[in-house]
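Enquirer: Sequence and computational prediction follow.
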Amino acid sequence: MTTTHDIATEPAGGEGARPRRDRHISDFTELTRMVQEAGFMRRRYAHYWTRFAVLTLLLAGLVTTFVLLGPTWWQLLVAVALAVVLGQVMFLGHDAAHRQIFRSGKWNDWASLVIANLYAGMSYGWWNHKHSRHHAKPNTLGVDTDIEPGVLVFTTENLTKTRTGLAAWFAKRQGWFFFPLLLLEGLNLHVSGVKTIFGRGPVKRRPVEIAFVTLRLGGYLALVFWLLPVGMALAFLGVQLGVFGVYMGASFAPNHKGMPMVPESMKIDFLRRQVLLSRNITGGRWVDVFMGGLNHQVEHHLFPSMPSPALRQVRPMVKQFCTERGITYTETTLARSYGIVVRYLNEVGLKARDPFQCPLVQELRVAR
């Protein structure tokens, strides 16, 4: 297992006398200055208020359609549409949680509570705590909760310690099961949030979260079971939660899965950690809409509070900056990213790859 624990210093003399760590910090400072001077960090109030208004109208329209249709299997199409709109709602909540919408942290918090808890029925406090750890150190073992072993394993280390028998058989084929398993992710997201806000998890405004989630989920279930027969109601909920889970997983997974994973002890400056462990997804503006701007993952990780509409605009600047400094900037198409995810998970299950044998380790290896 190859790891890197130190950053080498450059030869003495001139500008190169600075420690490499100092130079790396200066790199990010310079990039930040360029980004701010270009105006990419300015707030986009019109954009976000428009998105909020459109999503509110779409949700109201879907509820109206649901009531007018009554007990018919055509409601399953409404369930699919609802899942997609709620996915877009969560993208908006994601932006608010990252302080992208308002200057005021309090306004962003309340926007997140309304959008995530009241509109989507998910816990903002639970998700924000989990997501913040991911942003601080993506793809870092023992820190990033997105790669903790569960049904799936993301490193051979986790695999050899926890999988035997049927679980080991499944792990060898886990890549093929990844997208089918996402059908359960919608339910998992709701359950995890509810357990946290009604338990002892890290929740800042627990009474508000409990009130919003109870109102949203209780009202939603009451409406569905009041209007539809039990079997049809269960089918409606199954389709809505299943499509929602696939949509969320298909939007978040391509950004980091299959990228290098590193131990917590590895010393990497912020710029290189965020760039080298993230992947952008190309494909034009339709991909921007489909993924809520998360396809510009490198830029988002470097500047989490940058409004999502600016991520596409800042991309050429960030890419050129990384190229000039020899920092690997990874991007691929959406279809290829899904293939990478499936192959990587299968390779981990087959123990065919050491996740620490990666370009990141080579790039930061100490000269000996």
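Expert: Good, I have the coordinates.

Enquirer: C-alpha from now on. contacts and neighbour counts both.
Expert: OK.

Enquirer: Next, the contact list for the most centrally placed residue in the chain, please.
Expert: Centroid-nearest residue in the chain, with Cα atoms, centre = their mean: Phe252, separated by 4.2 Å. Contact analysis of Phe252 by Cα atoms under 8 Å, 6 or more residues apart in numbering lists Met291, Leu294.

Enquirer: adding another structure so you can compare the two:
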Amino acid sequence: MLRFTMTLQEQEMSSSTSAEVADNKPRSRSQRTISVGENNNQVNRKASTHQDQGERKLIGIDGKWYDITTFIPHHPGGDIIKHFIGRDATAVFHSFHERDVLKHRKPVGDFELDEDPATEAFRQLQKFFIENGYFETSMLWYAGKFAITFCLLALSFLCVIASEKWYVHYLGAFFLASFWHQCGFFMHDFMHTQGFHKAKIDRWLGTFFGTVCLGVSGSWWREEHFSHHALTNTVNPETKWSDPQAHEAIFAQNERLFPLHNSLFEYYAIKVQHITFLPTCILFGRVAIILDSFREEKNVREWVAFVIHWTWICLLLSFLPSWYECLVFYSMAAIFEGVLHIQLLISHYCKPFYLENDICTTQNWYRMQVISNINIVNPVWMDWFHGGLNFHIEHHLFPLMPRHNYRKANKHVKHVCKELGITFDECTWSEAVIRTIQHLKKMSTHFSLNPN
């Protein structure tokens, strides 16, 4: 049973009713209470509804309620904060933020919660990681990665400029795809502030590697990705909202996504999704994500970065002898880079989905993160290929941790999961792909436009 008590000055009570919650009436002795359901920390419908309709929006962190009413439009992580109004967001908050973020914010009340042991276990593990330097970035490691990555771009230009052989040109397309592939990982790292742990610097670098180098809007991707992290494999059938990076119009990988698909086109696409999954990722993955970011992006800085991206792409293509070779070259690079889009999906697509109302209420956030992810087992020398996505469980639990520390963090996360009785799912790349396809086939047989 979670219960919130807010003590207010008498003058505030007489001049404002914006904080009325639960029964919408002032309590005696200047107290108002939000009751939160008896099932773990589930906010009761009456309190939650009032918070949605009233002026004051509260979010729970470390046993304290914070008023975020005026902060919501300025939240650096975007609108995802709205999904945690009226909830205990302690776990997700500490996974995304440095420890001193709240030092200038005063709580407006307290709550008590009988916590799931997973919360304390992973909080202690995070403390251990911080104290032992797991969140510290190796700039030497990144310098080496940058050097190798930009050598790939240089090789692409060299293949196009220094040779007239068509097969050498197309080898350049492979190097270009490899450059994009690695830049996607850098965008991911810096948008999570894994580099300098300073939001402004890291976001600029994220835009550089994402928008300028890869050609995908870094800011648009960041907001979608943060929603994906906070509410992994989560859906709300009532509002038609779902984890934006786990839902596509042509795929329905879980029964809880079925209500979001209601067209005849989607029906036929889902019926063959196990057949089209790999070809779609490889052939259309890059084009689709570029078009999505074009359509959604409104930031002027990102559009300037888009112009820079297409300027250097056109410069590279200008060295090719014909329009035909330009088309083939870019298409081949896009197809090679399509492997990245498979990597992005196989860690989640065959895992359970959750209802939004259950997250941070009846479903513990840390448990959800472990259960919603698959780790890819591979030798150390293949870590460059996966860009940290092979340690997806560690990354989702501790997204601020630099990826070069995931491997040594792995054994500690496994140990905690074993102690808590949480299944730690890991398999090889090929097994993950096969499991995903088999799961998509199973879902395709269950899907119907009229489930009744």
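Expert: Everything's here; your move. Remember, it's a predicted structure, so these values are computed and weren't measured experimentally.

Enquirer: Mind telling me what the residue nearest to the centre of structure 1 corresponds to in structure 2?
Expert: Using TM-score structural alignment, the equivalent of Phe252 of structure 1 in structure 2 is Leu344.

Enquirer: go on, Gly339 of structure 1?
Expert: Under TM-score structural alignment, Gly339 of structure 1 pairs with Ile434 in structure 2.

Enquirer: contacts for whichever strand or helix holds that match?
Expert: Using DSSP states H and E, Ile434 of structure 2 falls within helix 429-446. Here helix 429-446 of structure 2 makes contact (Cα under 8 Å, 6+ apart) with 251-255, 270-275, 277, 346-347, 349-350, 374, 376-378.

Enquirer: can you do 7 Å?
Expert: Helix 429-446 of structure 2 is contacted by residues Ala252, Gln253, Asn254, Ile270, Lys271, Val272, Gln273, His274, Ile346, Tyr349, Cys350, Ile376 when judged by Cα atoms under 7 Å, 6 or more residues apart in numbering.

Enquirer: Please, which helix or strand holds the match of Phe252 of structure 1?
Expert: helix 339-346.

Enquirer: quick check: angle from that helix to helix 429-446?
Expert: Going by axes from the mean of the first three to the mean of the last three Cα atoms, to 10 degrees, helix 339-346 of structure 2 is angled at 60 degrees with respect to helix 429-446.

Enquirer: which residues in structure 1 does the next helix-or-strand element following helix 339-346 of structure 2 match up with?
Expert: Using DSSP H and E, the helix or strand that follows helix 339-346 of structure 2 towards the C-terminus is strand 354-355. Under TM-score structural alignment, the match for strand 354-355 of structure 2 in structure 1 covers residues 262-263.

Enquirer: And the strands in structure 1?
Expert: Taking DSSP state E as the test, the strands found in structure 1 are 280-282, 331-333.

Enquirer: can you name the residues of structure 1 that stretch 202-213 of structure 2 overlays?
Expert: Under TM-score structural alignment, the match for stretch 202-213 of structure 2 is residues 108-119.

Enquirer: The matching stretch: which residues count as buried?
Expert: Using 16 or more other Cα atoms under 10 Å as the test for burial, stretch 108-119 of structure 1 gives Asn108, Asp109, Trp110, Ala111, Ser112, Leu113, Val114, Ile115, Ala116, Asn117, Leu118, Tyr119.

Enquirer: what do you get for stretch 385-399 of structure 2?
Expert: 386-399.
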